[in-house]
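[1] coords please:
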Amino acid sequence: MAPPLAPQPSLQAPVDQHTHAVLRAATLELVESEDRRRFPVAVHAGVPGRSVRHVEDPPLPDAGLRADVVLALLRASSALVPRPALWLTRPGQLSPHDDDLRWLGPAAWAARALGMPVGLVVVTRRGWFDPVSDVRREWRRLRPRPVGSRT
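    From the prediction side, this is the model:
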């Protein structure tokens, strides 16, 4: 009998400073780089500015293919940064969406296969949220921090 699978890693409040900074930067990167109202879903691994990504256009039809994509992204990102994050960018609101759920299982499988304690976080122009724990951060108007400021 196979050992039980570990649960999907999820964020717990309060979020540590590193995770907060990475997810805020991912949100800001999306706000600054994507001006289209509708754009394809993308999965990113690493940290903003040092990440790899897969743009899902057209959508992958198979969970196994999505798991292979996340596995490759996590492997590549671990060569770029010591503590990679995994996030999905998409248009829309900060509420669960079909795209989030299609990537959640494959992302969890890939992270477990590599022994990485990372979970998938969803990023939109309004903020980010963890679809497992529903920990979130939302901004009305996100702006870059002045040079030299912290958090």
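[2] all contacts plus neighbour counts: C-alpha atoms, from now on.
    Noted.
[3] Nearest to the spatial middle of the protein, which residue is it?
    residue 87 (0.8 Å; CA atoms, centre = their mean).
[4] for comparison, sequence B:
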Amino acid sequence: MDPPTQAAQRPHPGPASPRSAITEPVDRRLLALLRRAVLEHVGQERRRVHPPVVHVGVPGGVTAALTLGDQGLDHALRTDVLEAMVRQTQVAGSPTLVWLSRSGARETRDVDLAWLTAARAAAAELGRALPMVVVTRRSWLDPSTGVYRDWLRLRA
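    A predicted model of the protein is given here:
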């Protein structure tokens, strides 16, 4: 008789993590919020070259912002900052977004990826979706999926 075989141990998947990545087709409400984030960036920042600013909340609603300079934040500190900003701005029944407004073109940069990983870590710790996009004067981009929208002339 053969010895009893052990069933293959599968790791427990843990709690279902909410989707934070933006995929096509993009929800109309989310499109409107992201367009508003680009409009606010254009209206508030007149300089062509400026330091990146990380925002948390709802464009046109309750938000918190942090201008990035030479703070030298590591991954853990970026995650803690985002968690604190989410707790400060969360409104029941409303989505919370993270967006990094910066100068330049739509291509992905190191600062984008650093804040993306912090947003994913904060989302996992908070147990909620926390979409993160990069906002420039003419576009928004989800650096994790490559989904974006561009405008030649953005009008209010």
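[5] Superposed, what's their TM-score?
    Superposed pair, TM-score by TM-score structural alignment, normalised by the length of structure 1: 0.86. Supporting alignment: 144 aligned residues with a CA RMSD of 2.1 Å.
[6] part of a strand, is the residue nearest to the centre of structure 1?
    Yes: secondary structure of residue 87 of structure 1 (DSSP: H, G, I helix; E, B strand; the rest coil): part of a strand.
[7] how about the alignment partner in structure 2 of it, what does it touch?
    Matched across to structure 2, residue 87 of structure 1 falls on residue 99, judged by TM-score structural alignment. By CA atoms under 8 Å, 6 or more residues apart in numbering, the contact set of residue 99 of structure 2 is 37, 54-56, 132-135.
[8] okay, those residues in TSV with distance to residue 156 of structure 2, neighbour count and secondary structure next?
    Converted to TSV, the contacts of residue 99 of structure 2 look like this (distance: CA to CA, whole Å; neighbours: other CA atoms under 10 Å; DSSP: H, G, I helix; E, B strand; the rest coil):
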residue	distance to residue 156 of structure 2	neighbour count	secondary structure
37	11	26	helix
54	22	24	strand
55	20	23	strand
56	22	26	strand
132	23	28	strand
133	20	29	strand
134	19	29	strand
135	16	31	strand
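[9] re the thing from before, now the residue nearest to the centre of structure 1: closest residue in space that isn't a chain neighbour?
    Here the nearest residue to residue 87 of structure 1 in space, its sequence neighbours aside, is residue 121; by CA to CA, 6 or more residues apart in numbering that works out to 4.6 Å.
[10] Can you find the partner of that neighbour in structure 2?
    Match for residue 121 of structure 1 (TM-score structural alignment): residue 133.
[11] cool, residue 20 of structure 1 as well?
    Match for residue 20 of structure 1 (TM-score structural alignment): residue 31.
[12] Would you mind measuring from the corresponding residue of structure 1 for residue 44 of structure 2 to residue 124 of structure 1?
    In structure 1, residue 44 of structure 2 lines up with residue 33, judged by TM-score structural alignment. Using CA to CA, to the nearest Å, we find residue 33 of structure 1 at a distance of 12 Å from residue 124 of structure 1.
[13] of the two, who's got more company?
    residue 124 (21 against 8; other CA atoms under 10 Å).
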